[in-house]
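A.B. asks: Quick one, structure for this:
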Amino acid sequence: MIVNRTEKVVGRVVLILVLIVTLIPLVNMLSAALQPADTNPTGLTFPTDPQWINFVTAFNTGNVWRLMGSSLFIVIFVVPISLVFATLAGYALGNLRVRGGRFIFIFLILGLTIPFEALIIPLYYEIQALGVLNTQWAVILPLIGLYMPFSVVWMRAHFIGVPPELSEAARVDGATTFQEFRRIQLPLARPALSALAILLFLWTWNQFLLPVVLIADPLNRTVAGALTFFQGQYYSSIPLLNAGALIIIVPTIVIFVIFQRQFIAALLQGAVKG
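C.D. replies: Have a look, this model is predicted:
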């Protein structure tokens, strides 16, 4: 496709505008976080004497280090297990075309329409019956299940786009289904898996509702709940709240920046064929 100079200029201008709109809230939060803790900053104004100590106070007050460890524990189990099940199910639905696959696919699509909030009450009693209420497993197990519809549909979309000639050539060479999956399909699925892993990490790291409902001890919840520790002495300190929020979102930004190439590659994977 040939793109003329005008289209290139317009595209770059749009991207720059989107970038500015995206960065303004972060810059505004940073400027507010550097204000004195006992002030109520308004507007986008950088202080002459930045209070970097606010980040230290927010880190300690919010028990951020403890909550980061709790979030990491949950992520370590949720992301790999979800990737394994989603990849196997996506391969079965997209490449093997198993019997009843269309019905299963429709069922998964319906699962995407159900919000987490609608399942909180039944999840609570189910987790209580399993005996893991008020533990981190009360969040890990539901998240794996709740992420399955999107994850399987995502991986199915990838495997459907893989040319069937590759599978046929592998079968002609005597490869079993597992050998074809491990040696051919998995290497081709790396961009899709990387992008899915990023999304699952972001969603799990920022999960707030399920930990609050299913875990009684605030120190065993996710890092997104760190701001709840500002109740009391610092509940009205806008600079400390902004400092805490920035500390919480920094890991997600870093992860996305590191793996942005894989994420973009997965989104564009099916754009060009042949």
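A.B. asks: hey, let's count contacts and neighbours off CA atoms from now on
C.D. replies: Noted.
A.B. asks: Can you give the contact residues for the strand or helix carrying residue 57?
C.D. replies: Element membership for residue 57, per DSSP states H and E: helix 53-61. Contacts to helix 53-61, defined as C-alpha atoms under 8 Å, 6 or more residues apart in numbering, come from residues 33-34, 36-37, 65, 229-230, 239-241, 243-244, 247.
A.B. asks: structure for this one too, so we can compare:
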Amino acid sequence: MRGGVGARYAILIVLAVMVLLPFAGIILAALHSPGAQISGLSIPGRWSWENFTLAWERGNFSNLMLSSVLIAVCVVPLTLVLATLAAYGLTIVKVWGNRTLSTGFVLGLTLPVELVVVALYFNLREVGLTDSYLGIVLAEAALFMPFGVYWMQAHFSGVPSALVEAARIDGARDLVVLVRVLLPISWPAITTLSVLYFMWSWNQFLLVLVMMQDPDRRTAPSGLGLFVGQYATDIPLLAAASLIVIAPIVLVYLTFQRSFVNGITQGAIKG
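C.D. replies: From the prediction side, this is the model:
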């Protein structure tokens, strides 16, 4: 028994080192003097924080971070509401054709953005939604919907049917059942889905690069791609820019870590 527990901890420690070591390398690289030549994990002789200021100014991250936040703040609640309503209708209300629609959403999980981005660009251009935040928000919401519906369906399918039937016997309508009965016990699943949506929206690169032609209105990851092309030889500056881009994701995960883990664990137990 003790040997098995020790082996588990050893595997977890190895996996943690594999995940954290690259982050440690990026942090150490960002703290070197601007323009310094770096090889491997080297501790800087002089801790320099000016790389973050230089990267922020040269990369125009004031506008890029604002665009990323604006898009994510619109995408997350919009997609969350639509996915929850769709999953409720397919799983609890069981609307006509629910099995066919569920299969369609599952197939949507296999649809990569690279396959549809060109056609999506021409379709949205016809209605004037290219080079606009609204077009990106709607496109991301559509791309994220299949997973959200699948996730919430899996959660609602684990809710005891007696709970829903009792609410209906008391005279509660469908919307009341969803809002007052199901949502209060669904916060772990909803929080986990919200964090995932935020991460995916924040990290979206190709879609924004194609849909948004104005460099000042692109998101932080797409701006980082252009930044890499301009300062490919300045490793400390690139490391600082990378940390600026990933910082919001880390903060969001740390803030909702407990609920995120609970939602993942709850889904694993039900599965």
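A.B. asks: so what number do they get for TM-score?
C.D. replies: Remark: TM-score between the superposed chains equals 0.95 [TM-score structural alignment, normalised by the length of the second structure]; 269 aligned residues with a C-alpha RMSD of 1.5 Å.
A.B. asks: The helix holding residue 57 of the first structure aligns to what range in the second structure?
C.D. replies: Mapping helix 53-61 of the first structure onto the second structure (TM-score structural alignment) gives residues 50-58.
A.B. asks: compared with the first structure, how much does that stretch deviate?
C.D. replies: For stretch 50-58 of the second structure, the mean deviation from the first structure after alignment is 0.9 Å (mean C-alpha distance after the TM-score superposition for the first structure).
A.B. asks: how about that stretch: buried residues?
C.D. replies: Buried residues in stretch 50-58 of the second structure, defined by neighbour count with 16 or more other C-alpha atoms under 10 Å: 50, 51, 52, 55, 56.
A.B. asks: rewinding a little: can you give the distance of the helix holding residue 57 of the first structure from its chain's centre?
C.D. replies: 26 Å (C-alpha atoms, centre = their mean, to the nearest Å).
A.B. asks: downstream neighbour of it in the secondary structure list?
C.D. replies: helix 64-91.
A.B. asks: Tell me roughly how far that following helix lies from the second structure on average.
C.D. replies: Averaged out, helix 64-91 of the first structure is 0.7 Å away (mean C-alpha distance after the TM-score superposition for the first structure).
A.B. asks: likewise stretch 11-21 of the first structure?
C.D. replies: For stretch 11-21 of the first structure, the mean deviation from the second structure after alignment is 1.5 Å (mean C-alpha distance after the TM-score superposition for the first structure).
A.B. asks: whereabouts in the second structure does that stretch align?
C.D. replies: Under the criterion TM-score structural alignment, stretch 11-21 of the first structure matches residues 8-18.
A.B. asks: Residues in contact with that stretch: which ones?
C.D. replies: Contacts to stretch 8-18 of the second structure, defined as C-alpha under 8 Å, 6+ apart, come from no residue at all.
A.B. asks: buried residues in that stretch?
C.D. replies: Result for stretch 8-18 of the second structure [16+ other C-alpha under 10 Å]: no buried residues.
A.B. asks: which residue lines up with residue 256 of the second structure in the first structure?
C.D. replies: Per TM-score structural alignment, residue 256 of the second structure is aligned with residue 259.
A.B. asks: Tell me how far that match lies from residue 191 of the first structure.
C.D. replies: Look at residue 259 of the first structure and residue 191 of the first structure: by C-alpha to C-alpha, to the nearest Å, they are 10 Å apart.
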